[in-house]
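Asker: Predicted structure and sequence below. I'll ask about it afterward.
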Amino acid sequence: MKWLIGSIILIVVVLIAASVDFFIGRYVHEKKTRHSSYPVRNGHLQLITSGPDLFSNYFDDLYKAESSIHVLFYIVKNDRFSELFFEILIDQARKGIKVRLLLDWFGSREVSKKLIKKARSAGVEVTFCHRPRLPFFFFSLQQRNHRKVTIIDGKIGYVGGFNVGKEYIDLDPVLSPWRDYHLRIKGEGIFDLQSEFLMDWEQATGNSHLEDHSLFPPLEKGPMPHRFFPTRGIDAEEEILRLINQAEKRIFIGTPYFIPPEKLVEGLMQAIQRGISVSILVPNKSDHPIVKEASLHYLRKLLGAGGTVYQYEDGFFHAKVILIDGRICDIGTANFDYRSFKLNYEINCFIYNQDFIEETERIVQEDINLSSKLSVEDLADPPFSFRLKGWAGMLLKSFL
């Protein structure tokens, strides 16, 4: 009995210490974190939704690089496709191209040490970011750099939802086909994308390259106005709430994980009350335990208020997209959940070009056509095991 009481006391003390660490750590982070703000730029944007199509273009651009390759991924797996990715970077570094690869410590923890050693020996600068650190170990353990960004020669950029691994090119039998949205970008905005990468690189390594003018070549304007919106666990909630409050006719949100902070839930509920059409698209399949179950609490509320919810049935839906009134399109790395809004480093792109938005709306409609429409009745009486996972998800919603 003494052993049991002692164990319970120890667990309670650890939980209290972790909670204090987390909340004080986040408070300190919010106070000292710099805010990035970029103007509207003009360029060329291409939306790619298939992994094989994306990486065909992506690898071709990497092979054509002439001076520099800067890459940041949240996840690089330990599989044959990830080895191919490393091999391309190694080949380019051996040709004299400056290659910098920044990986999230947690998301890319499976990458083989042997492969990293080989890349470094070839001249690739490989660094892991967001390692846990004192004094707020538990808080820093929860933070992720969730960005997926590439800048080639300071002229071509990629940003979006795809990571590097076999599931992203439809080779996972459970999650295939993988549906995601990724942007290939040229034009003025690459200056901002490069700046953000170099700030992340400096934070991880202590080395600044922001004054290296060779990394910022002259850039031509294009026909598509857009604005990059980077976040570091702050600002995102308020910015998305502003978009929701500006809506006059319709709001569409596509996301793999729908566990939003209460401010955004309230904003969507108020939008419905104003007569605005609010539609949510989420996957039916799940790639994480209890996340789907936790999302049902919020989806049930929106359905009850008059919103529309679709579940994607043709594989796994991992895209992050928001459409407002057919005049603003948001595509990037942030999910519609606590982690992306309040913990992760993310970067999204707000796009204002009508042709691009219409094309995105067409693609979204294709995804809706491959989805089932949920009703209040569908979520009214889930099995007890489902409810139990949902309760656990609600308790852990800040960390999912």
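Answerer: Arrived safely.

Asker: contacts and neighbour counts: CA atoms only from here.
Answerer: Will do.

Asker: Grab the nearest non-local neighbour of Gly306.
Answerer: Once flanking residues are discounted, Gly306 sits nearest to Ile272: 6.7 Å by CA to CA, 6 or more residues apart in numbering.

Asker: where exactly do the helices run in the stretch 51-200 of the chain?
Answerer: With DSSP state H, counting those that start in this stretch as the criterion, the stretch 51-200 of the chain has helices at 51-63, 80-94, 113-122, 137-142, 190-205.

Asker: how about those in a markdown table, adding distance to Leu268 and mean neighbour count?
Answerer: Converted to a markdown table, the helices of the stretch 51-200 of the chain look like this (distance: least, CA to CA, whole Å; neighbours: other CA atoms under 10 Å):
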| stretch | distance to Leu268 | mean neighbour count |
| --- | --- | --- |
| helix 51-63 | 31 | 16 |
| helix 80-94 | 39 | 18 |
| helix 113-122 | 45 | 15 |
| helix 137-142 | 27 | 18 |
| helix 190-205 | 30 | 19 |
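
Asker: Pasting the second one now:
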Amino acid sequence: MEIARTIAFIIFIILILLWIDYKWGQAQHRKKTKKKTYPLRRSNIKIFNSGPKLFYDLFTEIEHAQKHIHILFYIIKNDQFSQQFVALLKQKAESNVEVRLLVDWVGAHKLSKKIIRELKQSGVHFSYCFKPRFPFFFYTLQRRNHRKITVIDGKIGYLGGLNIAKEYVNQDNKLNPWRDYHIKIKGEAVQDVQSTFLTDWYMATKEDLRIHPHYFPPLSPGTQKQQLIVTDGWGVEGIFLDLIDQAEEKIVIGTPYFIPSKRLFNKLRQALHKGVALTIIVPKTTDHILVKEASYRYFRVLEKEGATILQFHRGFYHAKVMLIDDQISDIGTSNFDKRSLFLNSEINALLFDSISIEQTKKYVEVDITESAPINEKAYKKPNAFHKLKEAIAFYLSPFL
């Protein structure tokens, strides 16, 4: 009995210390963090809603690169598709193209030391970002660089939700097919993607390449209007609040995880009360524990107040998309959860032109046709066990 009490006391002390580390680290980080909103740009935008199409296009552009390739991914694994990607980067580096690969320390933990060594031997400049550090080890362990961006020769940019692993190209039986959104940019906004990568590279390596003009070649404006917004642990909540505020007729949200802040939850309820139609699409199949349970308490309230809550049933739904009144589209790396709102580094593109809006609308309508209302017993009539899981999920929601 005495041993059990001692163990319980030690666990309690550890939890208190972790909580202090997290809250203090968060407070210190927030003091020095600002949202970066780039000017309104004109570019040509292509939207992808599947991994195979995106990566065929991306790999083709990488093969044609002549000067430099800058890539940041949250996840790179060690499977056959990842090895294909690595082989392409090695080939380009060996042909005297500058190649830089930046990956998140946690997200890319499955990338083997052997592959990293081979990349470096081929001439690829490689670095991890967001390594945990003291004095706020637990907090910095939670903070992740969730951006997925590529810049080729300073003239072509990509950003969105797709990473490098077999599931993203429909090679995982459980999560197949994988639905996601990614955009390709040609035009003025590429300089903003480049600036974001080079800033992240500097933070990881202390090598400042932002002063070199050859990474920022002259860019001809495109025909479509967009604005990129970069956040580092704070700012996503403000973006979403502003978008919801602008809605007069309808809001569509596509996200793999729906765990809103209190302010966002209340803002969505206000939109419903003033007659705005709200549709939320989430996956039926999940890739993380407790994320369904964490969302259920919000869904019940929103559904009761008039929202349409749908589960995507044709594979796994990893989209990060918002559509406001068929006037504004938001596509990027931010999920509708507390990690993206308050922890992760993200990049989002606000699209304002009719071409981008129509393409987003077309894809979202397909998502809706391949979804259905939640009809699970755990949601409709939760028993004591399900209620316990929801309670646990609620308290763990900042970390899910």
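Answerer: Thanks, I have the structure now. Everything numeric in this text was worked out from a predicted model, so none of it was measured.

Asker: Select, out of the helices of the stretch 51-200 of structure 1, the one closest to Leu400 of structure 1.
Answerer: Smallest distance to Leu400 of structure 1 across the helices of the stretch 51-200 of structure 1 (CA to CA): 9.6 Å, for helix 137-142.

Asker: Quick check: that closest one compared with structure 2, mean distance?
Answerer: Its aligned residues in structure 2 lie a mean 0.4 Å from helix 137-142 of structure 1 after superposition (mean CA distance after the TM-score superposition for structure 1).

Asker: Tell me the helices and strands packed up against the helix or strand in which Lys389 of structure 2 is found.
Answerer: Element membership for Lys389 of structure 2, per DSSP states H and E: helix 384-396. Secondary-structure packing of helix 384-396 of structure 2 (3 or more CA pairs under 8 Å, 6 or more residues apart in numbering; DSSP states H and E): helix 291-304.

Asker: ok, 10 Å please
Answerer: On a contact count with 3 or more CA pairs under 10 Å, 6 or more residues apart in numbering; DSSP states H and E, helix 384-396 of structure 2 meets helix 291-304, helix 377-380.

Asker: And it, what's buried?
Answerer: 387, 389-391, 393-394 (16 or more other CA atoms under 10 Å).

Asker: ok, back up a step: would you mind putting the helices and strands packed on helix 384-396 of structure 2 into CSV with distance to Asp200 of structure 2 alongside?
Answerer: Listed next are those as CSV, based on distance: least, CA to CA, whole Å:
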stretch, distance to Asp200 of structure 2
helix 291-304, 29
helix 377-380, 41
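
Asker: so who does Glu207 of structure 2 touch?
Answerer: Taking CA atoms under 10 Å, 6 or more residues apart in numbering as the criterion, Glu207 of structure 2 is in contact with 198-199, 201.

Asker: hang on, the residue nearest to Gly306 of structure 1 packs against Lys301?
Answerer: No. Judged on CA atoms under 10 Å, Ile272 of structure 1 makes no contact with Lys301 at a distance of 11.4 Å.

Asker: the more surrounded of these two?
Answerer: For Ile272 of structure 1 and Lys301, the more surrounded residue by other CA atoms under 10 Å is Ile272, and the numbers stand at 20 against 14.

Asker: So what does the more buried one match up with in structure 2?
Answerer: With the correspondence set by TM-score structural alignment, Ile272 of structure 1 lines up against Leu272 in structure 2.

Asker: That match is in what secondary structure piece?
Answerer: helix 262-273.

Asker: Could you measure from Arg80 of structure 1 over to Glu167 of structure 1?
Answerer: For Arg80 of structure 1, the distance to Glu167 of structure 1 (CA to CA, to the nearest Å) stands at 11 Å.

Asker: All the strands of the stretch 301-400 of structure 2, residue numbers only.
Answerer: 308-312, 316-317, 321-324, 328-332, 345-351, 371-373 (DSSP state E, counting those that start in this stretch).

Asker: for the ones you listed, which one ends up most surrounded?
Answerer: strand 316-317 (a mean of 27; mean count of other CA atoms under 10 Å).

Asker: how big's the offset between that one and structure 1?
Answerer: Averaged out, strand 316-317 of structure 2 is 0.5 Å away (mean CA distance after the TM-score superposition for structure 1).

Asker: Can you name the residues in contact with that strand?
Answerer: Strand 316-317 of structure 2 is touched from outside by 167-168, 170, 174-181, 254-257, 281-287, 311, 367, 371, with contacts defined as CA under 10 Å, 6+ apart.

Asker: Now do the contacts for the most centrally placed residue in structure 1.
Answerer: Centroid-nearest residue in structure 1: Thr333, 2.6 Å away (criterion: CA atoms, centre = their mean). Contacts for Thr333 of structure 1 (CA under 10 Å, 6+ apart) come out as 74, 146-149, 159-162, 181-182, 230, 318-321, 340, 344-349.
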